[in-house]
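**Q** Quick one: sequence plus predicted model below, questions after.
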Amino acid sequence: MSSDSADQSKDVLKGTTLEVYRFLLKSSKPVGTRELQRALNLSSSSVATYHLTKLEDAGLLKREAGGFSVSKYLLENSIKVSKFLVPRYFFYAVFAVAVLVIELTVLRPAALYQEYVFSLATTAVMVVFLCYETVKTWKRGSL
């Protein structure tokens, strides 16, 4: 896939069209227009058709017998795990929390040293940053 066509595909993914694409990413089977309309509380089936056609024209969806399914995965900040879209930062945040717990329990010295406090502070800042980015990505709903 060329960089130009990837940019065009990303330009389409905004607002309701992004929500439609995210819903289809999470779905394990082809989704019809009515099903999409009900799931996302769209005002009419023609609105759902408009967004599905927009995604199909961008090459992100394909028509199948039962409806539409994703043909091209554009996941930059998320990883698809089963039916869930998990932010990439989540895995880094879990690792950073594990490192912090190990520093606080296993690696704790009898007397506090400057290096230990610095390491602890650095890890704590990393945990806060990664947790913030994870929550931000989850709430914003970006790919």
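**A** That came through, no problem. Residues are numbered from 1 along each chain as shown.
**Q** only C-alpha atoms for contact and neighbour calcs from this point on.
**A** Fine.
**Q** What separation do you get for the residue lying closest to L74 once chain neighbours are set aside and L13?
**A** Leaving aside its chain neighbours, L74 sits nearest to L143 (7.0 Å; criterion: CA to CA, 6 or more residues apart in numbering). Going from L143 to L13 by CA to CA, to the nearest Å gives 9 Å.
**Q** can you check D57 too?
**A** According to CA to CA, D57 and L13 sit 12 Å apart.
**Q** And for M126?
**A** 30 Å.
**Q** who has more neighbours, those two?
**A** Per other CA atoms under 10 Å, whichever of M126 and L13 has more neighbours is L13, with 22 against 17.
**Q** Okay, the closest residue to that one other than its chain neighbours and H51: tell me how far apart.
**A** The shortest distance from L13 to any non-neighbouring residue, by CA to CA, 6+ apart, is to Y21 (7.6 Å). Distance, Y21 to H51, by CA to CA: 9 Å.
**Q** next, the one to line up against it:
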Amino acid sequence: MPEESKDVDMEKIEYALKGKTLQVYMYLLRSRRGVGVREVQRALRLSSPSLAFHHLDKLEALGLVGKDAYGRYVVTRKVDVGVLSLFVNVLGYALPRYLFYASFFTTIVVYQLLTMSTLNLMALTVALIAATILWFETFRIWRKRPF
């Protein structure tokens, strides 16, 4: 597929993946198995199965989901567009990408404080500032999650 066609395709996907359609896609990403229309409707508290079907059909038309032999919907293509690019899927949980960096710098701060004999004030200050900024960004992104 030519690069120009891929760019147009990603723009189309990014435009379509908003609101309830994004929530349905995220639910399918979290599910380790195929899901039916009613299961999506109940899990996301949609008003009717036809609304769930509409969003699943929209995702199928975009080529992001498909049906298995039993008519259950499964993710066929994973994309990181829009707010999805700020999250990483770990064991079915969508976690902010900054969480891992914040944890790393927090570990450095704790280690520096526990080993007071080799305390490096500059390293501690840099790690503390980085950890603070990264935790702030992690919580800010977590509050904006669409699911």
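**A** On my side now, so go ahead. Everything numeric in this text was worked out from a predicted model, so none of it was measured.
**Q** show me where the first structure has strands.
**A** 61-64, 67-70, 78-81, 84-87 (DSSP state E).
**Q** Map K58 of the second structure onto the first structure.
**A** K58 of the second structure maps onto K54 of the first structure when the alignment is built from TM-score structural alignment.
**Q** Is it correct that that match is in contact with K14?
**A** No: using CA atoms under 8 Å, K54 of the first structure is not in contact with K14, being 11.2 Å away.
**Q** more crowded one of the two?
**A** K54 (17 against 12).
**Q** which one's the longest helix in the first structure?
**A** helix 114-140 (DSSP state H).
**Q** What's the local residue count around the residue nearest to T137 of the first structure when sequence neighbours are not counted?
**A** Nearest residue to T137 of the first structure in three dimensions, chain neighbours excluded: P87, at 6.3 Å (CA to CA, 6+ apart). Neighbour count for P87 of the first structure, taken as other CA under 10 Å: 23.
**Q** Can you find the partner of P87 of the first structure in the second structure?
**A** P87 of the first structure maps onto P96 in the second structure, by TM-score structural alignment.
**Q** separation between that match and I133 of the second structure?
**A** P96 of the second structure sits 14 Å away from I133 of the second structure, going by CA to CA.
**Q** what's the neighbour count on the closest residue to N120 of the second structure other than its chain neighbours?
**A** Spatially, and ignoring its direct neighbours in sequence, N120 of the second structure is nearest to Q112 (7.5 Å; CA to CA, 6+ apart). The number of residues packed near Q112 of the second structure is 18, by other CA under 10 Å.
**Q** List the contacts of Q112 of the second structure.
**A** For Q112 of the second structure, the contact set (CA atoms under 8 Å, 6 or more residues apart in numbering) comprises 118-120, 124.
**Q** try 10 Å
**A** Going by CA atoms under 10 Å, 6 or more residues apart in numbering, Q112 of the second structure touches 106, 118-121, 123-124, 127.
**Q** Pull the number of nearby residues for the closest residue in space to H55 of the second structure that isn't next to it in sequence.
**A** Residue nearest to H55 of the second structure in three dimensions, not counting chain neighbours: T21, with 5.3 Å by CA to CA, 6+ apart. By other CA under 10 Å, 18 other residues sit near T21 of the second structure.
**Q** T21 of the second structure contacts L46, doesn't it?
**A** No: at 11.3 Å, T21 of the second structure and L46 do not qualify as touching, with contact defined as CA atoms under 10 Å.
**Q** Which neighbours do those two have in common?
**A** A52.
**Q** Give me the most central residue, the second structure.
**A** F87 (3.6 Å; CA atoms, centre = their mean).
**Q** Who are the contact partners of that one?
**A** 80, 93-99, 138, 141-142, 145.
**Q** Reformat those as a markdown table; add distance to M1 of the second structure.
**A** Formatted as a markdown table, the contacts of F87 of the second structure follow (distance: CA to CA, whole Å):
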| residue | distance to M1 of the second structure |
| --- | --- |
| D80 | 19 |
| Y93 | 32 |
| A94 | 30 |
| L95 | 32 |
| P96 | 31 |
| R97 | 30 |
| Y98 | 33 |
| L99 | 35 |
| T138 | 36 |
| I141 | 34 |
| W142 | 35 |
| R145 | 32 |
